[in-house]
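In: the following block contains a protein sequence and its predicted model.
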Amino acid sequence: MVTDMRTGNPTKLILKFAFPMLIGNIFQQLYNMVDSVIVGKFIGKNALAAVGSSFSLMNFVTVLIIGLCLGSSVVVSQYFGAEDYTNLKRVVSTSFIFTFILTMILSISTFIFTKPLLRLIQTPEEILDGSTYYLKIVFAGLIFTFLYNMAASILRALGNSKTPLYFLIVASLVNIVLDLLFILKLKMGVEGAAYATIISQAVSSILCLLYALLKVPMLRMSPKEFVFDRTLFPVIAKYSLLTCMQQSIMATGMVAVQGIVNTFGSDVIAGYAAAVKVDSLAYLPVQDFGNAFSTYVAQNIGAGKIDRVKQGLRSAVRTVFIFCVIISTGILLSSKQLMTIFVDPSEVKVIQTGIDYITTVGIFYMLIGFLFLYYGFFRGVGNLTMSMKLTVVSLGIRVLMSYILSSFPSIGPKGIWWSIPLGWIIADAIGFIAYKSGKWERDVSKI
């Protein structure tokens, strides 16, 4: 099943397309949170800190792969919008080969250098071994991360966001069951959480890939059609690598912030780890709405419908505003209850650290909502350079201000939390100016 976004009500189309993505990501966040809840509740705060400290590096590597897949999917959407199905197949096969090679290089290199990377971000010695064991297992299973995200990105580029959701729900349930088995029953510690993660990813990737190959006619290819097209490759590489760079910059910033957090000890690391899980879940609706908006924009750009793109943006801004007001209110009213999901109520310092983070950042979710829209918009019109610039500004300011503000003893880790909305608001201002300048419209008209 595919979705044509070139006609119909923009708000309904984007919401309908985004909703399955949102549910899928909620399930994905759910099983990530289950790892943290079970580890934090049944192994202890050091184990939670080990998993939390590992998350920034794991996320860094994962988003590189997601960026490669997401970038190539924009090209797929544009060819779908232009109804050029011959080149669509060649884009898919070329993207698959290219991203597979890069994933294998990434998997091998990160597996070898896991411990040096953890030392680089100043991981405390008491959690270093646990973090190392966890990450080595995850890095060994990156092939499954690639397979799922490539198949899911292509399906979503064609307007099918429901099928990846179904398989992700299955994987989430598998992960939760395996977490309980490996950690509680078999006493495998943080390694059990890692094994549960990669096994569940294997399930979702195989199911999603098989569906794409067997059930979507335009993706069925003979051996002769599965080629590496050197003519299309420069365009695919441009979109993939620029999106990957954007994602990697974002993840690098998170790693850098994690390094600053690590200097404050295990209590702050554990509190930050739990709060980030809540934070990631809270702004998922606007993140997925931005990704859905990117597909909407790309299909309409491919069809040459500029006015419809503008109409969609106006609608998207109103929708994001409503989402963020609701989300911020809910987060602020329930911050303490959310933190006690992850850690025992007796861990007062850990809980207070998480509350400080959630209440500081949660007020400003509207800023990140608009930023996700700008990411999706500029990616959809093909201006990945601007999308990357916004990421550089947002993360650069966050890292710089985190380092400066947290260095004052009277501010401490709270300076890290306040640096986040500072980065968002400046990046939003730049995105708004770039849109109003009209340069993107002139560039699109030349295609």
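Out: Here it is on my side, so go on.
In: every contact and neighbour count from this point should use C-alpha atoms.
Out: Fine.
In: how about the contacts made by L57?
Out: 118, 251, 255 (C-alpha atoms under 8 Å, 6 or more residues apart in numbering).
In: could you rerun that using 10 Å?
Out: Shown in contact with L57 (C-alpha atoms under 10 Å, 6 or more residues apart in numbering): 63, 110, 114, 117-118, 121, 135, 139, 251-252, 254-256, 258.
In: which pair of those spans the longest distance?
Out: F139 and A256 (19.7 Å; C-alpha to C-alpha).
In: skipping adjacent residues, who's closest to the residue positioned nearest the centre of the chain in space?
Out: The centroid of the chain falls nearest to V63 when counting by C-alpha atoms, centre = their mean (6.2 Å). With sequence-adjacent residues excluded and distances taken as C-alpha to C-alpha, 6 or more residues apart in numbering, V63 is closest to Q247, at 5.7 Å.
In: so who does D288 touch?
Out: 14-15, 17-25, 294, 369, 372-373, 376.
In: re earlier: mind telling me what element the residue nearest to V63 is part of?
Out: Taking DSSP states H and E as the criterion, Q247 maps to helix 233-262.
In: V393 too?
Out: Assessed by DSSP H and E, V393 sits inside helix 384-406.
In: between helix 233-262 and that helix, find me the angle.
Out: 10 degrees (axes from the mean of the first three to the mean of the last three C-alpha atoms, to 10 degrees).
In: buried sites along whichever helix or strand comes after helix 384-406?
Out: Sequence-wise, the next helix or strand downstream of helix 384-406 (DSSP H and E) is helix 414-437. Buried residues in helix 414-437, counted by 16 or more other C-alpha atoms under 10 Å: 414-428, 430-431.
In: what is the burial count for T231?
Out: Neighbour count of T231, defined by other C-alpha atoms under 10 Å: 9.
In: now I411
Out: The local packing of I411 (other C-alpha under 10 Å) involves 11 other residues.
In: go on, V444?
Out: Considering only other C-alpha under 10 Å, V444 is surrounded by 15 other residues.
In: related to what we said a few turns ago, turn the contacts of L57 into a markdown table, columns for distance to L30.
Out: Below are the contacts of L57 laid out as a markdown table (distance: C-alpha to C-alpha, whole Å):
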| residue | distance to L30 |
| --- | --- |
| V63 | 18 |
| T110 | 26 |
| T114 | 26 |
| L117 | 27 |
| L118 | 25 |
| I121 | 26 |
| L135 | 19 |
| F139 | 21 |
| A251 | 20 |
| T252 | 24 |
| M254 | 20 |
| V255 | 22 |
| A256 | 25 |
| Q258 | 22 |
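In: got another, please set it beside the one above:
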Amino acid sequence: YIYKRFPQLHIHRSDFNLDWPELWAHLRMGLPMAVQFSVLGLGIIILQSVCNKFGSDQIAGFTTAMRVEQLALQPMISFGIAMAVFTAQNFGARRFDRIRDAVHRCSLLTLAFSLFAAVVVFAFGEEVIGIFLDNPSPTVMEAAHLYILYTVPVYFFLSQIFIYRNACQGMGVSMIPMLSGVVELIMRSIAAIYLSVPFGYEGICMAEPIAWISCAVFVFAAYHYFVRLLEKKYTPVN
């Protein structure tokens, strides 16, 4: 009955033929994203390798703080996914006004979340860290708490990376996510390597905020450039 009513649902052998232009379109979007995640993973490895020089307590504190950070990242990742889907749909409809409005609203929402996260961590930081540790030593707790105190105040910049990077991805500007990952890798690596010399473990804690702020500035500028460029390109001249 379904096939009779909806004949377009019939599956034919031709449906499985490779459409090279469509395949290339998927590769053009997917490969830069794959490179982006590889580059970000490399940055975390470099940061961890520098941290390993400071002893087991600092390693344990840093690893625990990263777990807390991953927990806080989940709402930001969700905003980013929603932004990519919404932007792609409205880019197809050439509704750049909706894209701009969505980016603005998501920025305000993530600002509220960042402030909430900062209040929770500053008020209950040790309790949050204690969720991931059993009877930690004071040194481990101090190392984890120090990292969080440096990173939480710049969660807003981290959230903007997800919003603007995914907005660019939704508009088909696939190179921006990859380049933003490169910017983040370079700044994180330079900061971790060179700041750890005069400041020790505290220099590693500074590396993430420096990387996030630098990357946020890059994707912010890239988004505003390309949204104006694409809007001008696809808006008909009366």
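Out: In hand now; what should we look at? As the structure is a computational prediction, the values presented were derived from the model and not from experiment.
In: where does the TM-score land?
Out: Overlay of the two chains. TM-score (TM-score structural alignment, normalised by the length of structure 2): 0.87; 227 aligned residues with a C-alpha RMSD of 2.3 Å.
In: one step back: what residue in structure 2 is paired with the residue nearest to V63 of structure 1?
Out: Aligning on TM-score structural alignment places Q247 of structure 1 opposite F37 in structure 2.
In: distance of its match relative to M171 of structure 2?
Out: 19 Å (C-alpha to C-alpha, to the nearest Å).
In: between the two, which one's more packed in?
Out: Neighbours were counted for F37 of structure 2 and for M171 using other C-alpha under 10 Å; M171 has more, 24 against 15.
In: mind listing what the aligned residue in structure 1 for the more buried one touches?
Out: In structure 1, M171 of structure 2 lines up with V381, judged by TM-score structural alignment. Neighbouring residues of V381 of structure 1 by C-alpha under 10 Å, 6+ apart: 74, 78, 294-295, 297-302, 306, 309, 440-441, 443-444.
In: likewise A82 of structure 2?
Out: 76, 88, 102, 106, 163, 166-167.
In: kindly indicate which of those lies nearest V152 of structure 2.
Out: Nearest to V152 of structure 2 among the contacts of A82 of structure 2, with distances taken as C-alpha to C-alpha, is M76, at 13.1 Å.
In: G172 of structure 2 in helix, strand or coil?
Out: Secondary structure, DSSP: H, G, I helix; E, B strand; the rest coil: G172 of structure 2 is coil.
In: any idea how far Q36 of structure 2 is from it?
Out: Computed with C-alpha to C-alpha, the distance linking G172 of structure 2 and Q36 of structure 2 is 15 Å.
In: more neighbours: which of those two?
Out: The neighbour comparison of G172 of structure 2 against Q36 (other C-alpha under 10 Å) goes to Q36, with 22 against 18.
In: ok, the nearest residue to that one once chain neighbours are set aside - how many residues close by?
Out: Closest residue to Q36 of structure 2 apart from its sequence neighbours, by C-alpha to C-alpha, 6+ apart: M178 at 4.4 Å. By other C-alpha under 10 Å, 23 other residues sit near M178 of structure 2.
In: now do the one 4 residues further on
Out: Using other C-alpha under 10 Å, the number of residues around V182 of structure 2 comes to 20.
In: what's it aligned with over in structure 1?
Out: Matched by TM-score structural alignment, V182 of structure 2 corresponds to V392 in structure 1.
In: what of Q58 of structure 2?
Out: The alignment partner of Q58 of structure 2 in structure 1, by TM-score structural alignment, is V268.
In: any idea how far T360 of structure 1 is from its match?
Out: 15 Å.
In: settle it for me: which of these two has more neighbours?
Out: The residue with more neighbours, out of V268 of structure 1 and T360, is V268; 21 against 17, by other C-alpha under 10 Å.
In: check contacts around the more buried one.
Out: Each residue near V268 of structure 1 by C-alpha under 10 Å, 6+ apart is listed here: 49, 261-262, 274, 349-354, 413.
In: hmm, 8 Å instead?
Out: 261-262, 349-350, 353, 413.
In: how many neighbours does A151 of structure 1 have?
Out: Neighbour count for A151 of structure 1, taken as other C-alpha under 10 Å: 25.
In: isn't it right up against L214?
Out: No. At 11.9 Å, A151 of structure 1 does not count as touching L214 under the criterion of C-alpha atoms under 8 Å.
In: in structure 2, what stretch matches the longest helix seen in structure 1?
Out: The longest helix of structure 1 (DSSP state H) is helix 45-81. Helix 45-81 of structure 1 corresponds to no residues in structure 2, going by TM-score structural alignment.
In: buried set for that helix?
Out: For helix 45-81 of structure 1, by 16+ other C-alpha under 10 Å, it's 45-81.
In: now do the buried residues in stretch 308-322 of structure 1.
Out: Across stretch 308-322 of structure 1, burial judged by 16+ other C-alpha under 10 Å covers 308-309, 312-313, 316, 319-321.
In: as a markdown table, those residues with secondary structure and distance to L242 of structure 1 would be great.
Out: Formatted as a markdown table, the buried residues of stretch 308-322 of structure 1 follow (DSSP: H, G, I helix; E, B strand; the rest coil; distance: C-alpha to C-alpha, whole Å):
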| residue | secondary structure | distance to L242 of structure 1 |
| --- | --- | --- |
| R308 | helix | 26 |
| V309 | helix | 22 |
| G312 | helix | 24 |
| L313 | helix | 23 |
| A316 | helix | 24 |
| T319 | helix | 28 |
| V320 | helix | 25 |
| F321 | helix | 28 |
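In: need these in TSV (columns: distance to F228 of structure 1).
Out: Shown next, in TSV, are the buried residues of stretch 308-322 of structure 1 (distance: C-alpha to C-alpha, whole Å):
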residue	distance to F228 of structure 1
R308	34
V309	32
G312	35
L313	35
A316	37
T319	40
V320	39
F321	43
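In: just give me the closest of those to Y435 of structure 1.
Out: Ranked by distance to Y435 of structure 1 (C-alpha to C-alpha), the buried residues of stretch 308-322 of structure 1 are led by L313 at 10.5 Å.
In: which residues does that closest one contact?
Out: Contacts of L313 of structure 1 by C-alpha under 8 Å, 6+ apart are F377.
In: if we use 7 Å, what do you get?
Out: Shown in contact with L313 of structure 1 (C-alpha atoms under 7 Å, 6 or more residues apart in numbering): no residues.
In: average offset of stretch 270-281 of structure 1 relative to structure 2?
Out: Its aligned residues in structure 2 lie a mean 0.9 Å from stretch 270-281 of structure 1 after superposition (mean C-alpha distance after the TM-score superposition for structure 1).
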